[in-house]
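> For reference, the sequence and a predicted model appear below.
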Amino acid sequence: MLIALPLLAIPVVIYNIVILFGAGGGGGMAAADDILRQPMFSIPMASGASWNVGVGDLILFLSLILLFFELLKSTSSQKVAIVNHALSMILFVVCLVEFLLIRGFATSTFFLVVTMVMLDVLAGFIVTIISARKDLDFGGA
């Protein structure tokens, strides 16, 4: 049943921990941006420039990787996939409420995470509908 949990809940939980505990208990918008953009480490590039990587960048990177695996999971036609779609929809609603109502969540980083969760929801339902239609077409022949 663990496979039914949406993987994109991981970056959402990490973002919540970083913002709610790292910004002094849900500090303001400026505090959230500072936490997300503060460089954790720097990578020297061949051009001589250095690439500064912050917490927000790592959250987005993790989200993209997990979105890939969520899209792969959405192609499954098992019964657990429907539970996954429902939990993904609940996660999207929670993320949308946080984005709209809680200070510190109205950042570009969280908006992109919310967008990835929404794409997971849409892809899951679209793939399920298309595969169900194909099952009906083959069943009628």
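On my side now, so go ahead. Numbering: from 1, shown residues only.

> only C-alpha atoms for contact and neighbour calcs from this point on.
Noted.

> which stretches of this protein form helices?
Along the chain, the stretches classed as helices by DSSP state H are 9-22, 29-37, 55-74, 79-101, 108-140.

> Just send those helices back as TSV, with mean neighbour count and distance to residue 2 too.
TSV is the format used below for the helices of the chain (neighbours: other Cα atoms under 10 Å; distance: least, Cα to Cα, whole Å):
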stretch	mean neighbour count	distance to residue 2
helix 9-22	17	12
helix 29-37	17	30
helix 55-74	18	13
helix 79-101	17	10
helix 108-140	16	17
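
> Put this next to the first one:
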Amino acid sequence: MARFFPFMLLAVVAYGVAVAAMGVPLSQELLNLRLPSGSVFTLTMSELLLAISTVVLFFEIMNATSAKSSSIFNHGLSLVLFIACGLIFLFVPGFGTGTFLIITLMSLVDVVAGYSISILTARRDMTFGNQE
């Protein structure tokens, strides 16, 4: 079941829960740390959502390397998610932000990488004639 699931949906849901449902501003500071250099590192909600999305994208790309037939279904669901993200970005209040645009672009990278990796894997695995 996990092979079918587009994990980028987790990033979209995290954005929806944090920003749209709970009303947390993207600029809200979540963490302040003084670094040994004397600089202060500040983590905002927007940066946290993008960090989570980047980690999720890594796992999606790792999932795309699977040569199983279920990966094609996963790529299709990822494409549906990308289209939904694009429509949500355009038409749903609270989602028309730079942060959500980057999450949408990450879902596009997931789609392109998934299909590209599948094609390259299939091409590499294809054999012709007698292989003795």
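Arrived safely, thanks for sending. Remember, predicted model here, so these are calculated numbers, not experimental data.

> Now render the helices of the first structure as TSV, adding distance to residue 43 of the first structure.
Output for the helices of the first structure, formatted as TSV (distance: least, Cα to Cα, whole Å):
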stretch	distance to residue 43 of the first structure
helix 9-22	22
helix 29-37	15
helix 55-74	13
helix 79-101	31
helix 108-140	21
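
> Distance check, the equivalent of residue 114 of the second structure over in the first structure against residue 130 of the first structure.
Counting by TM-score structural alignment, residue 114 of the second structure corresponds to residue 124 in the first structure. Separation of residue 124 of the first structure from residue 130 of the first structure (Cα to Cα, to the nearest Å): 10 Å.

> same check, this time on residue 61 of the first structure
Distance of residue 61 of the first structure to residue 130 of the first structure, given as Cα to Cα: 29 Å.

> Skipping adjacent residues, who's closest to the match of residue 114 of the second structure in space?
Take residue 124 of the first structure and drop its neighbours on the chain: the residue closest to it by Cα to Cα, 6 or more residues apart in numbering is residue 74, 4.9 Å away.

> Surely the one you found touches residue 121?
No - shown here, residue 74 of the first structure and residue 121 do not form a contact pair, counting by Cα atoms under 8 Å, at 9.1 Å.

> what's next to stretch 53-67 of the first structure, contact-wise?
Residues outside stretch 53-67 of the first structure that contact it (Cα atoms under 8 Å, 6 or more residues apart in numbering): 7-8, 11, 14-15, 35-43, 109, 112-113, 116-117, 120.

> so where in the second structure does it end up aligned?
Here stretch 53-67 of the first structure aligns to the second structure at residues 43-57, judged by TM-score structural alignment.

> Also stretch 78-85 of the first structure?
So stretch 78-85 of the first structure is aligned with residues 68-75, judged by TM-score structural alignment.

> how about the match of residue 114 of the second structure, what does it touch?
By Cα under 8 Å, 6+ apart, the contact list for residue 124 of the first structure reads 71, 74-75, 85.
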